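A.B. asks: Return atomic coordinates for the entry below.
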Amino acid sequence: MSELISPEILSEIFKFLYTKEEGKINLFNCVLVNRYWCRTTIPILWLDPFSFFDNKMSLDGLISTYMACLTNKERRSLEKQGIEVPKKVKSPSFDYISFLKNLNYDGLISSLFHLGCNDGVYKKNDSFGIMLPALLEILANRDLALQSLELKNHDRRGDWDREFMHLVDRKIRPLIKPVKKIYLDCNVLDARFLPLLSGQCQRVRHLYIVMHVEKSKKGSIICERDATYYAKLIDKQKSLEILAIEKFTKYFKNILPSFKTQIQSLRVIEFINSNFKECESLEVIASCENLERLIFRGCNNLSTKILRPLFNANFSKLKEISFESSERNEEIEIWLQKFNVIH
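C.D. replies: So this is what the prediction gives:
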């Protein structure tokens, strides 16, 4: 009876469930209904596996499943690099690796980290150091057409610079080149990382950048450097549509000029928890005539002077302005009311 629903429609229903709270649990239940539902559900469950781990068993299970999906050629490649590959492994019902579309890099690293971890203590003499680049190369050779990349480096021991540099290695370029969405919330000390990422990922449609807090003079230098590199990442994109910037407290002079290269394509601009004290003007945003959503959430020091270029901008396609800030004065209120009357 369930086969009366086409696989395309069923897939869309399951994707909708996947986005809801406890969606993954609901989809696990769908797998058990029958084979038809199982074949439709599994690719959705495994499109972003490294974002859903909560204990050591699930971490180990992810890697074990991926290892079971390796081809003979891929197994031999790992063995040549000194990585032990289980000999007697039952072939899985699906090639789970082929479903990967969204790569949570921190999740991948955390999964592999347990191969060289004992009671939370990192052991550098274990296979982690060679397993990460080896697995990335396998993924790069799989023609996966990756859609999104999530980059974070929080609350874990290890050599972050080396681990992130593996991702922008020339051999891994086929994996990250097709990416359409990037979430950046990382603090990589190696100055080569962001420029290399900009050179390899130039088809991004959705970019989310989180600036790290300055905790020292050295941290301040790194933040200013990264702001310049973020600007280059924006500048390199062919057609950026959604741009979100979080926790920028300065360096707007570094990043705002890069918006000029995307004024025809930008549809959504969002500032979150940012301080505009050192920003002189948002005139460049006024040039984004195709803008549909403009959001300021939890921002400070958004003065009338900074916002004034937006008051008379020709935003003919704008559907939403969200302004959550303590600096709401009469002139800003008139601007918001004017927009609400028109729309």
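A.B. asks: alpha carbons only for contacts and neighbour counts from here, please
C.D. replies: Fine.
A.B. asks: hey, where'd the helices end up in the stretch 51-200 of the chain?
C.D. replies: 56-68, 72-80, 105-113, 128-140, 160-167, 173-176, 193-200 (DSSP state H, counting those that start in this stretch).
A.B. asks: can you put those in a markdown table and add mean neighbour count and distance to Phe16?
C.D. replies: Listed next are the helices of the stretch 51-200 of the chain as a markdown table, based on neighbours: other CA atoms under 10 Å; distance: least, CA to CA, whole Å:
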| stretch | mean neighbour count | distance to Phe16 |
| --- | --- | --- |
| helix 56-68 | 16 | 24 |
| helix 72-80 | 13 | 34 |
| helix 105-113 | 21 | 23 |
| helix 128-140 | 19 | 27 |
| helix 160-167 | 18 | 31 |
| helix 173-176 | 22 | 26 |
| helix 193-200 | 19 | 31 |
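A.B. asks: Turn those helices into CSV, including distance to Gln337.
C.D. replies: Putting the helices of the stretch 51-200 of the chain into CSV (distance: least, CA to CA, whole Å) gives the following:
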stretch, distance to Gln337
helix 56-68, 51
helix 72-80, 61
helix 105-113, 43
helix 128-140, 51
helix 160-167, 46
helix 173-176, 43
helix 193-200, 39
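A.B. asks: Straight-line length of stretch 39-58, end to end?
C.D. replies: Using CA to CA, to the nearest Å, one end of stretch 39-58 lies 22 Å from the other.
A.B. asks: same question, stretch 197-212
C.D. replies: Span of stretch 197-212 from end to end, CA to CA: 18 Å.
A.B. asks: rewinding a little: for Ile25, which of the helices of the stretch 51-200 of the chain is the nearest?
C.D. replies: Among the helices of the stretch 51-200 of the chain, helix 56-68 comes nearest to Ile25, with 14.1 Å by CA to CA.
A.B. asks: To compare against the first, here's the next sequence to fold:
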Amino acid sequence: MLFTLIPEGGATSRIFNRGLLLSQGIKLPVNNPNPYFPYPSFIKNLAYGELINSIRKSGVFDKKEEKQDSLALWFALTVVFEVFKDYGVSLHSINFKMQKNNLDWRLCHLIVNQQFSSLVSNLKSVTLVDYFPKEVLFLQIANTCKNLEKIVVWTLGDHKNKIQKARQNLAHLISSQCHLKQLEISYVHGHATPLMQSLASQAKTLQRFRLYNVNFDKCCPWDALAECKQLESLEILSYHKVNENMVHPLIDAINQMKNLKMVEFIPYSMGGESASLQKLRNVLKEVENN
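C.D. replies: As a prediction, the model looks like this:
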């Protein structure tokens, strides 16, 4: 966890000279010929899956522990995060990408446990991708992180019986934030009402809203989206089953979104659009052109 710096005048003094480090607020012992660099205290962005995979491949586990991979990784992560706490780490972003590395998704819960709340209390961005259950993780993040500015979610999970709970907990996560600026959600199949209604809580701060491949079957009218007057970018792509009742509030409010610069409203299939949807597409196109 500690990296030795070559003293000033050494082979890499052009990169690691004491004056440059001091100018960046990094104070080193004056008389120590081999100062140590407290690397953990400078960590701001965490690729969670890559961290776990690195620990797994590090060779620190004996054969007995390898048979209990998840338990061993949980213990190792706990040690790592305790070190982070000791160094005063305050993360700005976490990317939960798990499935590609065939990792146990339950390991995601550790970083947002109350035990390590100091690591994520100032978190600004969270990205959750891949097919793994997210309903509990959404709730834990909502309880621990209140200052997120960016949330990116790719699928709600991989268990049909828990999708509704995941949808509700994601809506709770959105509503729990103080000043969310960017929200991107992909692959939501039906019952999008809780998600759309949660936008009202971020109406004063939301600047970018992107939905991809969302089925709006039986969704509520988009009144909450119409309240988001600070929007600069609005993308609803490859959508399904949008009707006139949903979009009507947005048609009335779109001209009041003075900051709107980028607009995309593209259905999954271009055939059979109602007059209201065609009108909305035309209004959005006019806004973008202006």
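A.B. asks: Quick TM-score on the pair, please.
C.D. replies: Remark: TM-score between the superposed chains equals 0.76 [TM-score structural alignment, normalised by the length of the second structure]; 257 aligned residues with a CA RMSD of 3.3 Å.
A.B. asks: Out of the helices of the stretch 51-200 of the first structure, which is closest to Tyr96 of the first structure?
C.D. replies: helix 56-68 (6.9 Å).
A.B. asks: how about that closest one, aligned to which bit of the second structure?
C.D. replies: The counterpart of helix 56-68 of the first structure in the second structure, using TM-score structural alignment, is absent.
A.B. asks: since we're on Val242 of the second structure, how many residues are nearby?
C.D. replies: 19 (other CA atoms under 10 Å).
A.B. asks: What lines up with it in the first structure?
C.D. replies: Aligned counterpart of Val242 of the second structure in the first structure: Leu302 (TM-score structural alignment).
A.B. asks: tell me which element Tyr208 of the first structure is part of?
C.D. replies: Using DSSP states H and E, Tyr208 of the first structure sits within strand 206-210.
A.B. asks: Over which residues of the second structure does that strand lie when aligned?
C.D. replies: Strand 206-210 of the first structure maps onto residues 150-154 of the second structure, going by TM-score structural alignment.
A.B. asks: Following superposition onto the first structure, what is the mean distance for that stretch?
C.D. replies: For stretch 150-154 of the second structure, the mean deviation from the first structure after alignment is 1.1 Å (mean CA distance after the TM-score superposition for the first structure).
A.B. asks: thought the match of Val242 of the second structure was touching Lys277?
C.D. replies: Yes: between Leu302 of the first structure and Lys277 there is a contact under CA atoms under 8 Å: 7.4 Å.
A.B. asks: Show the residue spans covered by the strands in the stretch 51-200 of the second structure.
C.D. replies: For the stretch 51-200 of the second structure, applying DSSP state E, counting those that start in this stretch gives strands covering 93-97, 125-129, 150-154, 182-189.
A.B. asks: now those in TSV, with mean neighbour count and distance to Val79 of the second structure?
C.D. replies: Output for the strands of the stretch 51-200 of the second structure, formatted as TSV (neighbours: other CA under 10 Å; distance: least, CA to CA, whole Å):
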stretch	mean neighbour count	distance to Val79 of the second structure
strand 93-97	20	18
strand 125-129	20	22
strand 150-154	19	27
strand 182-189	19	32
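A.B. asks: Make CSV from the ones you listed and add distance to Asn290 of the second structure to it.
C.D. replies: Below are those laid out as CSV (distance: least, CA to CA, whole Å):
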stretch, distance to Asn290 of the second structure
strand 93-97, 35
strand 125-129, 31
strand 150-154, 27
strand 182-189, 23
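A.B. asks: mind checking how far the corresponding residue of the first structure for Leu128 of the second structure is from Tyr208 of the first structure?
C.D. replies: When the first structure is aligned by TM-score structural alignment, Leu128 of the second structure is paired with Leu184. Computed as CA to CA, the Leu184 of the first structure to Tyr208 of the first structure distance reads 6 Å.
A.B. asks: Also Lys247 of the first structure?
C.D. replies: Going from Lys247 of the first structure to Tyr208 of the first structure by CA to CA gives 11 Å.
A.B. asks: before we move on, the earlier item: minimum distance to Ala224 of the second structure: which of the strands of the stretch 51-200 of the second structure has it?
C.D. replies: Of the strands of the stretch 51-200 of the second structure, the one closest to Ala224 of the second structure (CA to CA) turns out to be strand 182-189, at 13.9 Å.
A.B. asks: so how much does the closest one differ from the first structure once superposed?
C.D. replies: Mean deviation for strand 182-189 of the second structure: 0.7 Å (mean CA distance after the TM-score superposition for the first structure).
A.B. asks: Check the first structure for its longest helix and report it.
C.D. replies: With DSSP state H applied, the helix covering the greatest number of residues in the first structure is identified as helix 217-235.
A.B. asks: Figure out how far that helix is from the centre of its chain.
C.D. replies: Helix 217-235 of the first structure sits 18 Å away from the centroid of its parent chain (CA atoms, centre = their mean, to the nearest Å).
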